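# Quick one, structure for this:
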Amino acid sequence: GGNVDLAYRYYNTDWNRIFGVYGSYDYTQTDNNGFRQLAFGIESLGSIVDFRGNLYLPNIYEVRGPLANQFVGHNLIINRAEVAMTGGDLELGVNLPVIQNMRSRVFVGGYFYDGHGTGNTSGWKLRGEAELNRTAWVDVAIQDDNLFGRTVSFGLSMRYAHRFLPPFRQAEQTMDHKFFRERTANSDVNISDRLTDPINRTRFIVLTSDAGTIATDTGGTPLNFLHVQNGFAGTGTIENPYGTLTAALADAAAPTSIIYTPHGGTFVENVNLVAGATVLSNGPAQTVTTQIGDQQLPFSGSVSGLTGLPSIVGNVTLADDSTFSGFDVTGGMTATAVNNFLVETSQVNNPAGDAIVVADVDTGEFRNLQVSSAAGRGLLINNSAPILSDITVTSATDDGIEINTIATDRVLALNNFNISGVAGQGNDANVTGAGMLDLSLTGT
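This next block holds a predicted model:
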């Protein structure tokens, strides 16, 4: 961060007192956000009593700095933020007797800050200050409030002042009285050297945090997450996840939950989805719909494309109203007499048979997939009409995709299909019964 101050001070010789006003620009950079503010202050410095007051005004367009979403237990916390606080402080101080050209002062004061909807705080402050020969200022303060608690701070300011003597051009009137003080100087008579005292105020932007809210669906029901991570055998919280996808799917809450692998991994198991379940990996950027719109899941987006996805070594069986996203499957995938499912952003590589088999499906969707088979077809679509888009078949020992329609009329579209390296036909469509097949190919 940084600060820029512009100040004006006036020394009243009759009263032996300095009056000042100042304005400042502050910038504070955190790990996540940058904040800006304007600060204004007034002061009155004397031989016995000092007074000052400050006002801090953050940029109203940058009061909230967003923080990443966060998991806690089974919940997703969204709308988290760092918040710049608007506030001010006052302090009144007394000058202590000068000892060996060292001045010291003690101050008492108070402050108030508003958190723009995250609460406010007020507190008291005690401060001690020592100044040595106009060269060093040492500052120790203790303050207490209901938000930040009791804190102690220490500050040190150093200044080097140098006279530019001939041959440099000399000022018509010396400025020595503003920067230097003789040991015999009597502050009861003249405090003009304090015209160059440091401006005392809070130089960083005071920040608090908004803890956020629990993510819900658009109807207000909290989203429930069951986390899975290799090496654990827990209850599905982010702190104590399940160790296998099978264990998470056996949870009574699985049909209405999002099963998530926040740290990826390799899962050696057959995965049988249950109706309504959503199974997501952290590979692609994963979003969920919440009360404030779509929100990205923490840790997701670790992979670009379909290479390096978390892996499943085993077969995957789809279920009604299920979602499966972000895995590299070494095994087969089947959907039999189920509907309204979604499979996306995954690889399916079956070394022992057809990669994807779909039978008796009226509604379902496969998109953004890479498919291969070392012992069969890339996709086998029997008496079904799923949505198929953005699918690449890289190899197969039989057809790239085989479509069989028997007794039921079907409408099927292949959008952005790429088929290569297959031993049979790229697209093999067959009508063997009374049903009709309306097949369209786009970008294929």
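
# CA atoms for contacts and neighbours, from now on please.
Fine.

# centroid residue for this protein?
The centroid of the chain falls nearest to A68 when counting by Cα atoms, centre = their mean (1.9 Å).

# From what I see, that one and P298 are in contact.
Yes: taking contacts as Cα atoms under 8 Å, A68 lies within contact range of P298: 7.2 Å.

# Buried residues, the helix or strand hosting S346. List them.
Element membership for S346, per DSSP states H and E: strand 341-350. Going by neighbour count (16 or more other Cα atoms under 10 Å), the buried part of strand 341-350 is F341, L342, V343, E344, T345, S346, Q347, V348, N349, N350.

# G293: neighbour count?
11 (other Cα atoms under 10 Å).

# typo on my end, P66
P66, neighbours per other Cα under 10 Å, totals 17.

# Which residues are in contact with the residue lying closest to it once chain neighbours are set aside?
Distances taken as Cα to Cα, 6 or more residues apart in numbering put A81 closest to P66, at 4.3 Å, once the chain neighbours are dropped. Going by Cα atoms under 8 Å, 6 or more residues apart in numbering, A81 touches R64, G65, P66, L67, S209, D210, A211, G212.

# And for the fifth one, the neighbour number?
Read that as S209. Neighbourhood size, S209 [other Cα under 10 Å]: 18.

# Can you name the helix or strand that it falls in?
strand 207-210.

# State the next helix or strand along the chain beyond that strand.
Sequence order places strand 213-214 as the next helix or strand after strand 207-210, per DSSP H and E.

# next up, for comparison:
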Amino acid sequence: MLPKKSTSYLCATLLVSGLVSGILATTATAQTIESLSEQSSSEILEVKADTITVENDLPATEASEEAEKLEVETNTTIFEIKNTSPAITNPKKIADVELPPRTLNEFGKISPEVNAEPAQNSPISSQKTAQTTATPTESTVKILPRVGVNFTSGPGVGYSSSFTSLEGFLPLSSGKTNNLPFLEGRVLLSTENALISSNLLLGYRTYNPKDNRVYGGYVAYNTRDTGNSHFNQLGVGVESLGDWDVRANAYIPVGDTRQKTQETISNNNLSLSEPVFQGNFLAQTRTQQGQINRRFEAAMAGFDVEAGTKIAQIGKTGDLRGYAGLYYYDAPGSADILGFSTRLEARPTDNLRLGVSLSNDATFGTNLVLSVGANFPGTRPRNIGKGNTVLVRLGESVARNVNIVVDEQQEVESFTRQETVFVTNPNTGQPWRFQHVNLGIGTGNGTFESPTGDVASALAVAQPEDIVYVQPGTNPSIPAFQIPDRVQVLSTGPVQRINTVELGNLQLPSSGAGVRPQVTGTVTIGNRTTLSGFEIATTTGAGIAGTNISDVTIRENAIASSVSEGILLQNVAGQVAIANNTINNSGLEGFSLRNNQGQVTLSLTENSIANNGAAADDGDGVNVELSNSATGTFNIEKNAIANNSSNNGIADGIEIRIIDNASGTFNVSDNQITTNQFKGINIQLDSTSSGTFNITNNSIQENLDDGITLQLNDQATGTFNISNNPEISQNGLFGIAILLSDSTSGTFNITSNTIQENQNNGVNIQLNDTAAATINVSNNQQIARNGLNGIFTTTSETSQLRLTIESNQISENSFTSLSINSFGSSNTFASVALNTLTGGPLGDLEVIASGVDDIVCLRSRQNTIGNLLLDDSLGGTIQAEDGISTNNIATSNVTNWSGTNVAARSCGFP
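Down below sits the predicted model:
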């Protein structure tokens, strides 16, 4: 089914098209008969239902030939020839036949209604003589149908685009008349976007001979498609035409006369209230200010009047007319429009018309419009005398605005919209839901207005993704509790923040109060749970415990005096975040993670872990143990780990132990690791385990054993990067200790550190059995003032060490700056370059080969060496690549060196 808009256009277009088709067909018939008159020497006098009468003054012979010619041309014998030549005594009479309903008379061949009697002495009708008798000015006329095309430029009053129109004019009266009903139709096509509009007009005109004027009126129906809207309009008008003309037209839109074409909403100001709790939800009042911008098109009702007259003659039949007038339009939502217009209309010929108009008003401005049109046949019948110039105007087109006048309107509506919304969890798309607890005070069901008085009641009704929100109230102690899966338990003590759809990361109301509720038992956590903001002290077990769980967060708790671990996690997986907690005085480790399966990503950040381990044999501050196939990534960052000690004297600040086939990546950075009972960082790999360790930007001081110990046993392998640590100092044994045994292997990069004032060696390297290591010590700002040696290396059995010592400042150590020692059948390949090695009382570069088959291949270049000692007198061999001449050596002792020199690159360095 077509929409109303399309149906209206279709009907209008069909009516106008039918009108134009009828005019074309009828005009073609008239043209055929008219052409006979133009092609012959005879004048057609009269057409009746059964006879066509023609007249000529040809001689008899030629008259007969003319008749035969007409018979051939028309393929009929219907002509009666009346000859005025005196020589002809008998007219040629052709058989009468019946004609089609349309006669030539009906198509404008005007013949005065005069029937002169033939002279008695002549057998020929004296019609010719009668015709020459003076005939009064005609008071009737025959108007022909016609079609035409017209172009009108734009913009104009109420439209913007130029348009082309196909026009038709159809008289509804047959024969000659001075009272003419007629139909007039147009189809308009805009040139800008090919939009179709239409006009259909029914008019009536009458000629008054006394006044010598034509009076007329009409009713019309118009349609217009603007591309955004469709409008319909009725029109009426009256006119009086003569030596001067006056017209008045009225336009009355019907149907939906005002249509919205566009609506946009612009939000100018959004204000949000502070979120507040309502029931079990967090609500916020949102006040939105803005504007609604609407655009409309409105068909305007109105009228126009004009008066004008002929101001010039163009040729024999053409004229130029000028007009001036006023127009008025109005529509709901539009300002009244009162404007003036002037126009010139030129008709150089009966088939051509030209026009120019100028209009001005406050809404549409000043518009100059040009038009040109052509029609066929012309508007005037043939053979009309000069006295009939008013009468023939019965057939003129009606002068009116053929477009529906449309005004474009804009409305701006300001609004203020207020609504209450519940803050939404971005992970679920649902509102965050809270179970409220006010310890020792609440007696209700868990809403904000009616909280419960204990945590257990809230946990009993908590659903997945709920938050149990605890206020301390009178702060009675909370017994041990278990957090169900996917539930958070938060207190108002620290600042609590949640992610929301509406407000991003939002601080919860009432959080940050500073008082943490007290828990006197173990808090057991489940999958995807959070515990935050509690003081936890237990008399049995760990402060917080979780086993076989994943994705947990423990933050901003104060865990003190737990009987066993402060936090104990076993076989945890997924994302585990331990942040901003204080873990003190635990009987065993402060934090312990033990996994024998699965994969975990641990973030242990910004915790204070101190004074733990008093009841343990090995009570570390942080303990991570991986076994079997466990693996993961472990980020231990920005923690303060201090004063942890055990009853067995071996409590480390951080202990990492990996056994079996387990593996992991460890990033230990930005920590303060101080005054622990044993080692600052102790890393041990056994069996076939492996790992990558990045130890950066830490301050590792005053630990009672090594600052960092890296130990590999069995078949373990590892990569260790120790860099940019500002302090590895004042530790009780070595600054950095590297120990490989069995068939282990590893790569060690020690760069850009300060290693000083440790009680034994700054860097101690020891390889046993068949171990193999590649060690690079470079760009360290200071390896200084250590209790024994700056760097001390030992290889034994069949171990192999590939050692690079480059661009370091190694000075003022108590024994030697750099001591390289080889035993058994081991091999050491050493590249020592660009270092400052000074201030060692026993030597600054010391190389001693003591085994039977051991080899030390030494490449030393461009070093500054205070005291050089080379000794292979005990059975080994020291090979000097390219000698030692490129170094700056203050004192050298090579008495016990075999003096073995080897070619460049013999030591395997580029």
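
# which residues sit against the strand holding S209 of the first structure?
N79, R80, A81, E82, V83, A84, M85, G115, T118.

# one more time with 7 Å
Outside strand 207-210 of the first structure, the residues within contact range by Cα atoms under 7 Å, 6 or more residues apart in numbering are R80, A81, E82, V83, A84, M85, G115, T118.

# What's the PyMOL syntax to select whichever of the residues you listed are buried?
Burial among the contacts of strand 207-210 of the first structure is assessed by 16+ other Cα under 10 Å; the matching PyMOL selection reads:
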select buried, resi 80+81+82+83+84+85+115
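
# Give me the subset of the contacts of strand 207-210 of the first structure lying in strands.
The strands, defined by DSSP state E, take in A81, E82, V83, A84 from these.

# Which of those residues sits closest to D294 of the first structure?
For these, the closest approach to D294 of the first structure (Cα to Cα) belongs to A81, at 17.0 Å.

# In three-state terms, how would L19 of the second structure be classified?
At L19 of the second structure the chain is in helix, as set by DSSP: H, G, I helix; E, B strand; the rest coil.

# counterpart of it in the first structure?
In the first structure, no residue is equivalent to L19 of the second structure according to TM-score structural alignment.

# The aligned residue in the second structure for E365 of the first structure is in what secondary structure piece?
In the second structure, E365 of the first structure lines up with A577, judged by TM-score structural alignment. Assigned by DSSP H and E, A577 of the second structure belongs to strand 573-579.

# ok but V495 of the second structure is inside a strand, no?
No: using three-state DSSP, the assignment for V495 of the second structure is coil, not a strand.

# So what does it match up with in the first structure?
Checking with TM-score structural alignment, V495 of the second structure has A285 as its match.

# If I follow the layout properly, that match ends up in contact with S300?
Yes: between A285 of the first structure and S300 there is a contact at 4.9 Å, judged by Cα atoms under 7 Å.

# And the two? Which one has more around it.
Using other Cα under 10 Å as the criterion, A285 of the first structure and S300 rank with S300 on top: 21 against 17.

# circling back to that earlier point, list the contacts for the match of V495 of the second structure?
Contacts for A285 of the first structure (Cα under 7 Å, 6+ apart) come out as Q296, S300, G301.

# Of the residues you listed, which belong to helices?
Secondary structure from DSSP state H places none of those in helices.

# hang on, isn't V313 of the first structure packed against F267?
Yes: look at V313 of the first structure against F267 with Cα under 7 Å: they come within range, at 6.2 Å.

# so which helix or strand takes in the nearest residue to G2 of the first structure once chain neighbours are set aside?
Computed as Cα to Cα, 6+ apart, the closest residue to G2 of the first structure that is not its neighbour in sequence is Y27, at 5.3 Å. If you go by DSSP H and E, Y27 of the first structure is part of strand 17-29.

# buried stuff in that strand?
Going by neighbour count (16+ other Cα under 10 Å), the buried part of strand 17-29 of the first structure is R17, I18, F19, G20, V21, Y22, G23, S24, Y25, D26, Y27, T28.

# and the residue nearest to the fourth one when sequence neighbours are not counted, how many neighbours does it have?
The reference is to G20 of the first structure. In this structure, G20 of the first structure finds its nearest non-sequential neighbour in R9, 4.1 Å apart by Cα to Cα, 6+ apart. Look at R9 of the first structure: counted by other Cα under 10 Å, it has 17 neighbours.

# before we move on, the earlier item: could you check how far the match of V495 of the second structure is from L223 of the first structure?
18 Å (Cα to Cα, to the nearest Å).

# from memory the match of E365 of the first structure sits against E606, does it?
No: using Cα under 7 Å, A577 of the second structure makes no contact with E606, being 10.8 Å away.

# Show me where the first structure has its helices.
Taking DSSP H, the helices of the first structure run over residues 176-179, 245-249.

# Give the aligned range of the first one in the second structure.
Following TM-score structural alignment, helix 176-179 of the first structure has no partner segment in the second structure.

# ok, back up a step: which one of the helices of the first structure is the most hemmed in?
Greatest average neighbour count among those goes to helix 245-249 (a mean of 21), per mean count of other Cα atoms under 10 Å.

# Read off where it ends up in the second structure.
Under the alignment (TM-score structural alignment), helix 245-249 of the first structure falls on residues 455-459 in the second structure.
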